[in-house]
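K.L.:
Need the 3D shape of this:
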Amino acid sequence: MSELHLEIEKLSGSEAKSLLLNILYRIEFLKKEEDSQSNIVQELLSLAEEVQQELHNEREFDSEKTAVHLICGESPAGSLRIGLSNENQIIGFPDFFAIGPFWKIHTDEGRKKRFEWLLDHINYEVDYIEEEYNSRIIKTLDQINTIPSSIPIILWTATNCDEQIALRYFLYLLREKKNDIYILNITEAFDQSKFDIRHSGEVASHQFKELYSTKSKMLITKEERVELENEWLLLSEKPEKLWIFENGTIQSVQEDYFDSSIIDLVQEIHNETGTIDFILTARVIGEMLSRYPHPIDHGFLEYRIRNLVIEGVFEIKGIPKSMRHYSVKLSLSK
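P.N.:
Below is the predicted model:
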């Protein structure tokens, strides 16, 4: 029973709701049947076995898979899954590593501190942090731990802060694995004169298929693995909350790094319209995302806009429960 409790604890909010709904449908069906009480009890026992088997299957590795692909983000993982054949196991890590503390997130204590910071600062919609974040992280870590030693692992990355940090973190998580590990850098694989790929999330499923079938994957040596694992350990000791990738290196910056750009953008929009009217926060964030050469987490930008409201730089109209629910303008008193 304790093992079953642990498996249920790993379910995300959406997974738990789906499972509960399925159980309730089955019970409602049984209520309409005119079977004997013993038959109903037997059916409920059968349902319980099905649920336990489904939870067991969630953590078991499919022995028919011939390669494992690890990529940063659930959306890129979905595109990769569509692009590759079924014998490839796809694992998408559900996090964005360029923001928030990642002090020792390879430990329970570090993951707890990161969760608490995200909960206190980042305003994701539909209660993602509260209901989904922890369970999805734990589930993904379990998937990584159950990778058998007999098949190759392909780490997809790109030349940006999020995925370069993730690459080092993934290699640290895989440090005990004896598998051959390959790295495929999407930014380097694409023809830069035709495509400007900032993040794996910008790659379509058919492009993933073409890259995997035509581009060479770099087999990482033991020495290279150790070097990148050690780089992760150094990064994971740092307390900073915001990171950028410049001149080929991962660099920490202050949390207010984007503030001046946000203020300048709002001023620019005021100048274009000729009035100091309220601007929907989603528009400000959209403009910032399109102008910056590297991917930024929209939740972090929204956090900084709220902070500028608190500091009196911006005036606010609406309730800041999401970037679609409030507008800002430059404060006339500043």
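K.L.:
contacts and neighbour counts: CA atoms only from here.
P.N.:
Noted.
K.L.:
how about the strands of the stretch 201-334 of the chain, start to end?
P.N.:
For the stretch 201-334 of the chain, the strands defined by DSSP state E, counting those that start in this stretch cover 218-219, 242-246, 249-253, 279-280, 314-318, 326-330.
K.L.:
Second input sequence below; structure requested for side-by-side comparison:
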Amino acid sequence: MIHIVNGVSAAAALKNTFPETADQIISLPIDFSVGPITAIHLEHGVSIRADWEDSSFHPLNNRSGEALSIYQRSLKELKEVKNGEQLTIWTCENALEQIGLRIACFLLAGKQLELSIVNTQQALNEYLKDQEIQQTVRHSGECNAKQLAHFYNYSSLPITKDKRTAFEEDGKNLLHSTSQVRTWKNGEILEEAETRDDAFIIDCIKGQVAESAGNDYVDAIRVIGEAYGLSEQPISDSWIDYRIRSLIEAGQVAFIGGLQSMRSYKIKAVD
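P.N.:
The predicted model follows:
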């Protein structure tokens, strides 16, 4: 079995789930929900993505070099998938994994394969249906190995021919997308402005200032941690830091300290 999974944490969780099997895990570690993904399946698209991450994220926070290297290796592994193989694509209710699902299907187009899908949120709902406690996961990496093993055994569904065709077409269109931000909402991938999260981040800044016992400025890292924890869709700390610095440039947020790392400056919202 070949597993295709999006995100570093989700890939690590799957490796813990199948440590003693011959299953192959192909990881797509790029956050497809933000930044350029135009032609991200080709060398020049990967180069554009790398340039964007280098210019947007701090070198201390930027882990894109390793992620892009893994991603390029994964592209090669997807090309090498042979007819007749069995593949499971893991996804969840977020833009990152829904886009990854569609791009993976596009890259596998034309191959005679047995394709299945596991949606970890839907599987979790089924898993907990008779229990009083309900749980929501923002991404597959929030599931533990026991849950993932159960989902694989009991919640894996075949991808029909029509659904596979639709995913392939969506993937093709996404690889021509020129937007910088993409959101998963009501079963659709929506293209949005780069400023999508700015109002939410400013609310987090104001909330932290209000709780800081009269201090005008609060540590940026505290705001980043709160925004990371409270966001409905998974967003990275590097993305939040990037948007804070963009808000500083726009005059909507003031700062003291140095912007060389997310731990070295304090911020407040400008009224």
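K.L.:
what's the most buried one of the strands of the stretch 201-334 of the first structure?
P.N.:
Stretch with highest mean neighbour count among these: strand 326-330 (a mean of 21; mean count of other Cα atoms under 10 Å).
K.L.:
Out of the strands of the stretch 201-334 of the first structure, which is closest to L228 of the first structure?
P.N.:
Closest of those to L228 of the first structure is strand 249-253, at 12.4 Å (criterion: Cα to Cα).
K.L.:
Can you tell me whether I have it right that V5 of the second structure is in a strand?
P.N.:
Yes - per DSSP: H, G, I helix; E, B strand; the rest coil, V5 of the second structure lies within a strand segment.
K.L.:
For the counterpart of it in the first structure, give its distance to E125 of the first structure.
P.N.:
Aligned counterpart of V5 of the second structure in the first structure: I71 (TM-score structural alignment). Using Cα to Cα, to the nearest Å, I71 of the first structure is found at 23 Å from E125 of the first structure.
K.L.:
Look at the two and report which has more neighbours.
P.N.:
Each of I71 of the first structure and E125 has its neighbours counted (other Cα atoms under 10 Å); I71 has more, 26 against 11.
K.L.:
isn't the more buried one right up against F93?
P.N.:
Yes - taking contacts as Cα atoms under 8 Å, I71 of the first structure lies within contact range of F93: 6.3 Å.
K.L.:
how many other residues sit next to S135 of the first structure?
P.N.:
Neighbours of S135 of the first structure under the rule other Cα under 10 Å: 19.
K.L.:
Which position in the second structure pairs with it?
P.N.:
If you follow S135 of the first structure across to the second structure using TM-score structural alignment, you land on S69.
K.L.:
again, but for N307 of the first structure
P.N.:
Alignment note (TM-score structural alignment): N307 of the first structure maps to S246 of the second structure.
K.L.:
can you pull out the helices in the stretch 201-334 of the first structure?
P.N.:
Applying DSSP state H, counting those that start in this stretch to the stretch 201-334 of the first structure gives helices spanning 205-214, 222-235, 259-273, 281-291, 298-310.
K.L.:
Spell out the residue ranges of the helices in the stretch 1-150 of the first structure.
P.N.:
Using DSSP H, counting those that start in this stretch, the helices found in the stretch 1-150 of the first structure span residues 2-9, 13-32, 37-59, 74-83, 108-121, 128, 134-145.
K.L.:
Find out how far the following helix or strand past the fifth one is from the centre of the chain, if you would.
P.N.:
Downstream of helix 108-121 of the first structure, the first helix or strand assigned by DSSP states H and E is helix 128. In terms of Cα atoms, centre = their mean, to the nearest Å, the centre of helix 128 of the first structure is found 11 Å from the chain centre.
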